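J.: Predicted model, plus sequence, below.
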Amino acid sequence: MTREKRRRIIHTRRTATGLTLAGAISFLAGMTDATGLALTGDFVSFMTGNTTRAALSLGDGNLRHATILLLAIVVFVLGNAAGIVLGYFADRRTFVVLSCVSIVLATASLMAGESLAIPRFYLVVASMGMVNAAVEQIEGLPIGLTYVTGALSRFGRGLGRWIVGDRRVDWTIQIVPWVGMLAGAIVGALLTQIAGAAALWLIAVFAMLVALATLLIPKRTQRRFNAAPRSATRMK
């Protein structure tokens, strides 16, 4: 076997592993988003929608709802930051991040009662922000896990470039998060209809199962799924 052929095989394996992981995490995000929306009426990962709804609430004079949504956006951003910080100090970044997501979701599932609805909402939002740090790229291509609008935009732009003559097809991987999100949202909606708020507990279990599955992925491969901080890149 030639060196070039071996490199292609390794590249294909890494890409397949990354896409499988990204699909599973997007499935998790879809379940969580559908359940969160069904339980609260607001999005837990779609911050574009929450921004628009906050603006509409402000326009209607509903300051309470607008404040809840604006704080949710802040919590989502902090969740993203927390995921990066956790991953920076972890030997197995994806496992640690997904394990923390599972713990946060499990904690949220224990918050029964109307008085705890808002804290539960913020915990779920934080978990969805955090999950984005699990996988940031696949073979150098950025990929979103909860931000499927961006993935669809990259897919559409890649399709446009292909139509005008660019025969690269790496853009096709961007459809994976959307498919995962759609499938997860369907399952999440069904789980919520059957189990209500207890669906969060089932989603937390799924998150932990995905986290444990990542232990089977070699560390060297996992490192390629995450963007290194610029300072660290320069030091190398």
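T.: Now that the structure is in, tell me what you want to look at. Numbering: from 1, shown residues only.

J.: contacts, neighbours, all on C-alpha from now
T.: Fine.

J.: Which secondary structure elements does the biggest helix by length in the chain sit against?
T.: Secondary structure of the chain per DSSP state H: the longest helix is helix 3-40. Counting contacts by 3 or more CA pairs under 8 Å, 6 or more residues apart in numbering; DSSP states H and E, helix 3-40 is packed against helix 117-131, strand 137-138, helix 175-195, helix 199-213.

J.: Which stretch among those is buried most, on average?
T.: A comparison of the helices and strands packed on helix 3-40 by mean neighbour count, using mean count of other CA atoms under 10 Å, puts helix 117-131 on top with a mean of 24.

J.: The longest helix of the chain: which residues count as buried?
T.: Neighbour counts over helix 3-40 (16 or more other CA atoms under 10 Å) mark 14-15, 17-19, 21-38 as buried.

J.: repeat for stretch 101-114
T.: For stretch 101-114, the neighbour count (16+ other CA under 10 Å) marks 101-109, 111 as buried.

J.: ok, structure two:
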Amino acid sequence: MTSTTSTTSTTSPVAAVKNPALGPFHDGREMALAALLAVLAGATGAAAWLYTSGWYVTFMTGNSERMVLEHLKGNHALGISAATAVAAFLFGVGTATLARLYLWRKARHGATIMATSASFVAWLCDVLLPDDGPQIGAIPVLCLAFGLGALNTSISRRGEVVMPLSYVTGTLVKIGQGASLHLAGVTRWAWVPHLSTYIGFLTGAAAGGIAFSVIGTQDSLLALWIIGALITLGAWRLDHPRFLVHDER
């Protein structure tokens, strides 16, 4: 009787072990999806930087410091602009999170649609609004910050983001730590998923920068929208219903 009760519980934990090279991803398909979305994040950052000649919408750490330090230097307008960028980014994160809960529970690529739509609105504002001052010129950039915040919610588990797409500082920390643990023989290949996302971000920044340099800064927002539309289509193809089931576990 003792031999029949101890044979069923020893094999199931082994089957549940996931390859460390997948990191927070369910499988290689989701890793490719994250890398593709990181391309859009990099291209969005490039568009904002070229449009404003130096305003980063991917660098919320720097914007948070600027919204304090610029006031100490007496540059109140710059401090306020940095604060509005942070606020727009947070608004994008919150809006996409609520939309995921109530509007597109069966489709994770909705955040990509939001980011692409935000770039389209940014282009429309750039075309239609009169260029009468820095306040008007800031509106397209705030649209991009909103879209980037939404995009960062794409890879989530139970409402918590597990792979930020534009938080490059954290990604580099994961790469460096994972590589060191690999060399020490503690955990193998844990740095691979973060490196794939980082390469995607660099690819987007490079491709966006080259495209925008060729067609001119004035059309960079339109080019971003076209890139976003293509990536949205790719994200829709890469997304899979089984991810939604796994996300809730």
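T.: It's in. Since we're looking at a predicted model, the values are computed, not measured.

J.: And the residue mapped onto Gly234 of the second structure from the first structure, how close does it get to Thr20 of the first structure?
T.: Under the alignment (TM-score structural alignment), Gly234 of the second structure maps onto Ala213 of the first structure. With distances taken as CA to CA, to the nearest Å, Ala213 of the first structure is found 11 Å from Thr20 of the first structure.

J.: quick one: the counterpart of Leu183 of the second structure in the first structure from Ala151 of the first structure, how far?
T.: Here Leu183 of the second structure is matched to Ile163 in the first structure, going by TM-score structural alignment. To Ala151 of the first structure, Ile163 of the first structure is 18 Å away according to CA to CA.

J.: Point me to the helix or strand that includes the aligned residue in the first structure for Thr61 of the second structure.
T.: Here Thr61 of the second structure is matched to Thr48 in the first structure, going by TM-score structural alignment. Assigned by DSSP states H and E, Thr48 of the first structure belongs to helix 47-59.

J.: and that helix with helix 117-131, angle?
T.: Angle of helix 47-59 of the first structure versus helix 117-131, following axes from the mean of the first three to the mean of the last three CA atoms, to 10 degrees, is 150 degrees.

J.: how close does the next helix or strand after helix 47-59 of the first structure sit to the second structure?
T.: Going down the chain from helix 47-59 of the first structure, the next helix or strand is helix 63-88, by DSSP H and E. Superposed on the second structure, helix 63-88 of the first structure shows a mean distance to its aligned partners of 0.9 Å (mean CA distance after the TM-score superposition for the first structure).

J.: which residues of the second structure does helix 63-88 of the first structure align to?
T.: Against the second structure, helix 63-88 of the first structure falls on residues 76-101 (TM-score structural alignment).

J.: residue closest to the middle of the second structure?
T.: Nearest to the geometric centre of the second structure sits Leu165, at 2.8 Å (CA atoms, centre = their mean).

J.: I'd say that one and Asn152 touch.
T.: Yes - judged on CA atoms under 8 Å, Leu165 of the second structure makes contact with Asn152 at a distance of 5.4 Å.

J.: Next up, the contacts around Gly140 of the first structure.
T.: By CA atoms under 8 Å, 6 or more residues apart in numbering, the contact set of Gly140 of the first structure is Arg224.

J.: and which of the buried residues of stretch 101-114 of the first structure is nearest to Ala207 of the first structure?
T.: Closest approach to Ala207 of the first structure among those (CA to CA): Ser102, at 5.2 Å.

J.: Alignment lookup: the closest one to the second structure.
T.: Match for Ser102 of the first structure (TM-score structural alignment): Thr116.

J.: what's the matching range in the second structure for stretch 25-35 of the first structure?
T.: Aligning stretch 25-35 of the first structure against the second structure (TM-score structural alignment) gives residues 37-47.

J.: mean offset of that stretch relative to the first structure (after superposition)
T.: Stretch 37-47 of the second structure sits 0.8 Å off on average (mean CA distance after the TM-score superposition for the first structure).

J.: Under a three-state scheme, what state does Leu165 of the second structure occupy?
T.: coil (DSSP: H, G, I helix; E, B strand; the rest coil).

J.: which residue sits closest to the aligned residue in the first structure for it, ignoring its sequence neighbours?
T.: Matched by TM-score structural alignment, Leu165 of the second structure corresponds to Leu145 in the first structure. Excluding the flanking residues, the one nearest Leu145 of the first structure by CA to CA, 6 or more residues apart in numbering is Ser26, at 5.0 Å.

J.: okay but the one you found is in contact with Ile175, surely?
T.: No - applying CA under 8 Å as the test, Ser26 of the first structure and Ile175 come out as separate, 10.9 Å apart.

J.: Pull the number of nearby residues for Gly59 of the first structure.
T.: Around Gly59 of the first structure sit 11 other residues, with neighbours defined as other CA atoms under 10 Å.

J.: Lys73 of the second structure too?
T.: When neighbours are defined as other CA under 10 Å, Lys73 of the second structure has 10 of them.

J.: For it, give me its contacts.
T.: Counted by CA under 8 Å, 6+ apart, Lys73 of the second structure has zero contacts.
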